[in-house]
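Undergrad: sequence-free structure coming up:
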């Protein structure tokens, strides 16, 4: 198996064809193709869109198979000068941090298409979804700040129209709120990008470049200025995640969006913000990330508790799942700003897990609405007796969202809590309470919807069809596989995460990341003996070096 992967990686590296460019261009070309097809053939339009997403998925799977697990840098890099006078390039690359977000995107889009239909006007519906996939891929792959901003903004337009044109009753309000919130954040990021590029070029006395690797490895921005720039980026990412208290657009958008829109929004689009924090916040502004980490740890934990508490009060099943996303994204933010390997790995893994589990939940809730034409929990009762297979599938997905051991949600939450405990133990304790709250509101909702005696309206609830079962099989398979055997995922992200943590430590001399048992021991020594912090840092560095030798 190892030799096969090695040969694949060697073969891929030797290919002149830009694989990552294909991940962006294929869905964009598919959107254009759908746009020119005649409206009178809706099945041809749907099949074209589906085949396009499947072809994109095949390329993503190949990239995954050929990915070199030992390489911490960017792989399959595609670079072409675009606007050379301003240092702007078409630059795409993938590393262990972005790899599984790319694969998640490639998996979710065809599943979202199979799980639902537009009901009307299929031509623009499928064109918008394909353009949304192209933009999402571009965000996860961009190595140029200008390209990142372009892709980051491209995804707004398709989702706005998906919610506004194919959503439910209050869809126009929800679409406008989503658009305005995100545009507000993006305005700050645009200013920050221009300032970062110009100030870095001025400080280095070099030509202007938007290349994130070059900017990160040759920083020349004053500390206080860098902190302001980090905050400007952070506003855009916080709105996109969304982080409490700028989350209020999310429940409305999820509730009013069509099923495919809700699935893509939860599984992919929310990750654009958390990925942005890692790739641009931590990588470009490590000192500012360390400085503001306590703030974002606090906001992450607040989101966990707030999201869980409000979810428990919801009467609409889809809105309950939407607020659960606020809590889950709080967990991811907690892992990211733990600023250690365990926390970051847990946060990235939880991004993927949330995409799988919550995406599956939105599909199932959408199917419930198609059958009963209501999402009110009080009107749904006893569905387990009418549709036991449907109930069983919902049970597995719900338990994965709770984080039950053996399913995918557990591993990400466990690593996140380990990382958080090492850097902010009391916030980790509070976050652990959020896990208990998640179990309470999800199990309570499940009991009210699926248990009890069904009334006349629910007695005829249709069982899961075999076509619907086929849609759920890959998601259920990933839920179980990543819960039982997460090693293939973790070993591919570890080198890139370790390199990022080392980058932060190198750029911020006073910062030493803590991890696992060593962190606990360091804190205890500091509490008991009150040793000088510089000496403790030296001991921690020596310990890290010893650990690396043992690992090798």
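TA: Looks like it came in fine. These numbers come from a predicted model, not from an experiment. Numbering: from 1, shown residues only.
Undergrad: rest of the way, CA atoms for contacts and neighbours
TA: Fine.
Undergrad: buried ones in stretch 262-270?
TA: 262-270 (16 or more other Cα atoms under 10 Å).
Undergrad: repeat for stretch 367-383
TA: So, applying 16+ other Cα under 10 Å, buried residues of stretch 367-383: 367-369, 372, 374-377, 379-383.
Undergrad: Keep only those of these that are in strands.
TA: Using DSSP state E, no member of these sits in strands.
Undergrad: Which of the residues you listed fall in helices?
TA: The helices, defined by DSSP state H, take in 367-369, 372, 383 from the buried residues of stretch 367-383.
Undergrad: Put together TSV for those residues, with distance to residue 544 on each row.
TA: TSV is the format used below for those (distance: Cα to Cα, whole Å):
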residue	distance to residue 544
367	51
368	52
369	53
372	58
383	54
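Undergrad: Same list (the buried residues of stretch 367-383) but as JSON lines, adding distance to residue 434.
TA: Formatted as JSON lines, the buried residues of stretch 367-383 follow (distance: Cα to Cα, whole Å):
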{"residue": "367", "distance to residue 434": "28"}
{"residue": "368", "distance to residue 434": "27"}
{"residue": "369", "distance to residue 434": "28"}
{"residue": "372", "distance to residue 434": "31"}
{"residue": "374", "distance to residue 434": "29"}
{"residue": "375", "distance to residue 434": "25"}
{"residue": "376", "distance to residue 434": "24"}
{"residue": "377", "distance to residue 434": "22"}
{"residue": "379", "distance to residue 434": "28"}
{"residue": "380", "distance to residue 434": "26"}
{"residue": "381", "distance to residue 434": "27"}
{"residue": "382", "distance to residue 434": "28"}
{"residue": "383", "distance to residue 434": "28"}
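Undergrad: put this beside the first:
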């Protein structure tokens, strides 16, 4: 065991990504052999393995070789099912690096916060969380399409259980879990059919070789396969109008489940778009971009308006995720370098700020067992430290300069306004998209500050609130690291942007080159 942990922290080992990916799964196996009555030991073991995984991922971040492709030093390749061209192939580039880091960073925070909020089936809960972490890290690192699909599906069961078993209301949580399962499964099955078709034609699942193979497919097949991939990732993101499962899932999930869902799992949707849908089918993605951008803008405005109509604090934050993820999709399908960089940065920002918001809601729910606005008011007087924590999360969510949320939204809006390099899309279309999306920024400030005012300001009218205790040391321990990252990224965004820039440039160049080649072929055919 000590040798395994030493290997995890050594930046020069050959199988570093595999160690990071499977350490949580090893932790889940350890938990399986611990008596369920020894809850303190179960919680400590889960936290230990998630923390070691985060520590093990740090050398990947600081030793990462910034470049247009995958860091060859970290790549791992081994034959898995050679008869079908399936490999065990892992790697990271500037696009996936920070999603891996976000996952390993949030996991120990979730474990620590759950130690005070999960009171039933503790053993099974932490096993599900650790399996979910392995599925997420594996999905972000997989460079074989079949391997990606295995990790992608691995997450479905633990998240279904987290919502359905540990949710708040018994009947509602089961309905929310089933809705999540059905939505995700339908999208996944369609993507699986597309994966089988592509691999059958290309004779490989290697993601580095598949873009070239997909370019040879008939255009009808490209449209169908793009639709299958895009639908799966649009559901996972979620993109309007495929978002209806999310508010129910967030509302009924336990605090740790909501943080994992918003902070880690939703990122797979937007990651899949820039990793698969766009590079595999660049011409189709480019031609469908105006429609997808329109759906993204509708999601921004719709999600924001729904936030204004909520009387449940957690449900408000759930709908805010629909708006925030709409910004990210808008940036990705602008095919503009600045907007794409902003989208990748905002992916990380949303995980941190919304994750902290859900943690804060969880702290409040543990004390009052309600999330309805009418049950609060004036609690800043009895919970001043908590009021500061929630204010920081609120300001990050609305994108106040100095916090992480500002830079991402600014880059997305400026890049979208600038449009694509070749000018096929008119300035009117791009400027309209950017201006409409900007209303989401204004609405975001309105609904978040209004929510804050209703909870924290005014007179205390509910007597139970007079006895509320402020945040304790454990709650500060899992909240302060997120606050630190909010300000670190807000004041030093180039730490992330510089590492993703070459990969983003390369992806956009390949996409626009494929579009130009397709147009040239069409012109020659005429």
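TA: In hand now; what should we look at? Please read these numbers as outputs of a predicted model, since none were measured by experiment.
Undergrad: what TM-score do we get after superposing?
TA: Between these two chains, after superposing, the TM-score reads 0.92 (TM-score structural alignment, normalised by the length of structure 2); 494 aligned residues with a Cα RMSD of 1.4 Å.
Undergrad: for the ones in helices among the buried residues of stretch 367-383 of structure 1, which one is nearest residue 129 of structure 1?
TA: Set against residue 129 of structure 1, the nearest of those by Cα to Cα is residue 367 (19.6 Å).
Undergrad: list the contacts for the counterpart of that closest one in structure 2?
TA: In structure 2, residue 367 of structure 1 lines up with residue 363, judged by TM-score structural alignment. Taking Cα atoms under 8 Å, 6 or more residues apart in numbering, we find residue 363 of structure 2 in contact with 471, 475.
Undergrad: Residue 363 of structure 2 and residue 480 of structure 2, how far apart?
TA: Going from residue 363 of structure 2 to residue 480 of structure 2 by Cα to Cα, to the nearest Å gives 14 Å.
Undergrad: cool, residue 409 of structure 2 as well?
TA: Taking Cα to Cα, one finds residue 409 of structure 2 at 24 Å from residue 480 of structure 2.
Undergrad: Next: residue 138 of structure 2.
TA: From residue 138 of structure 2 to residue 480 of structure 2 the distance is 27 Å (Cα to Cα).
Undergrad: Which of the helices or strands spans residue 246 of structure 1?
TA: Using DSSP states H and E, residue 246 of structure 1 sits in no helix or strand.
Undergrad: Residue 239 is in contact with that one, correct?
TA: Yes: with contact defined as Cα atoms under 8 Å, residue 246 of structure 1 counts as touching residue 239 (5.6 Å).
Undergrad: So those two - more neighbours on which side?
TA: Ranked by neighbour count (other Cα atoms under 10 Å), residue 246 of structure 1 and residue 239 place residue 239 first, with 25 against 14.
Undergrad: counterpart of that one in structure 2?
TA: By TM-score structural alignment, residue 239 of structure 1 lines up with residue 235.
Undergrad: Surely its match is in contact with residue 243?
TA: Yes: counting by Cα under 8 Å, residue 243 is a contact partner of residue 235 of structure 2 at 6.6 Å.
Undergrad: What range does stretch 55-62 of structure 2 cover in structure 1?
TA: Using TM-score structural alignment, stretch 55-62 of structure 2 corresponds to residues 58-65 of structure 1.
Undergrad: From the chain's centroid, how far away is that stretch?
TA: Distance, stretch centre to chain centre, for stretch 58-65 of structure 1: 19 Å (Cα atoms, centre = their mean, to the nearest Å).
Undergrad: what does stretch 467-477 of structure 2 give?
TA: Computed by Cα atoms, centre = their mean, the chain-centroid distance of stretch 467-477 of structure 2 equals 27 Å.
Undergrad: mind checking which helix or strand the residue most central in space within structure 1 is in?
TA: By Cα atoms, centre = their mean, structure 1 has its centre lying nearest to residue 271, at 2.6 Å. Under the criterion DSSP H and E, the helix or strand holding residue 271 of structure 1 is helix 270-276.
Undergrad: Now do that helix: which elements does it pack against?
TA: Other elements packing on helix 270-276 of structure 1 under the criterion 3 or more Cα pairs under 8 Å, 6 or more residues apart in numbering; DSSP states H and E are helix 122-141, helix 223-240.
Undergrad: redo that, cut-off 6 Å
TA: Contacts defined by 3 or more Cα pairs under 6 Å, 6 or more residues apart in numbering; DSSP states H and E place helix 270-276 of structure 1 against helix 223-240.
Undergrad: Okay, buried residues for the helix it packs on please.
TA: 226-227, 229-240.
Undergrad: what's the answer for stretch 144-156 of structure 1, then?
TA: 144-149, 151-156.
Undergrad: Kindly name the residues of structure 2 that line up with that stretch.
TA: Using TM-score structural alignment, stretch 144-156 of structure 1 corresponds to residues 144-156 of structure 2.
Undergrad: residues making contact with the matching stretch?
TA: 89, 132, 135, 138-139, 142, 205-207 (Cα atoms under 6 Å, 6 or more residues apart in numbering).
Undergrad: can you check stretch 497-509 of structure 2 too?
TA: Against stretch 497-509 of structure 2 from outside (Cα under 6 Å, 6+ apart): 66-68, 94-95.
Undergrad: Run through the strands of structure 1 in chain order.
TA: Here structure 1 has its strands, by DSSP E, at 75-83, 88-94.
Undergrad: Dump those into TSV; add distance to residue 176 of structure 1 as well.
TA: Shown next, in TSV, are these (distance: least, Cα to Cα, whole Å):
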stretch	distance to residue 176 of structure 1
strand 75-83	33
strand 88-94	31
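Undergrad: hmm, back to that, out of the buried residues of helix 223-240 of structure 1, which comes closest to residue 459 of structure 1?
TA: Taking Cα to Cα as the measure, residue 459 of structure 1 lies nearest residue 240 of the buried residues of helix 223-240 of structure 1, at 40.5 Å.
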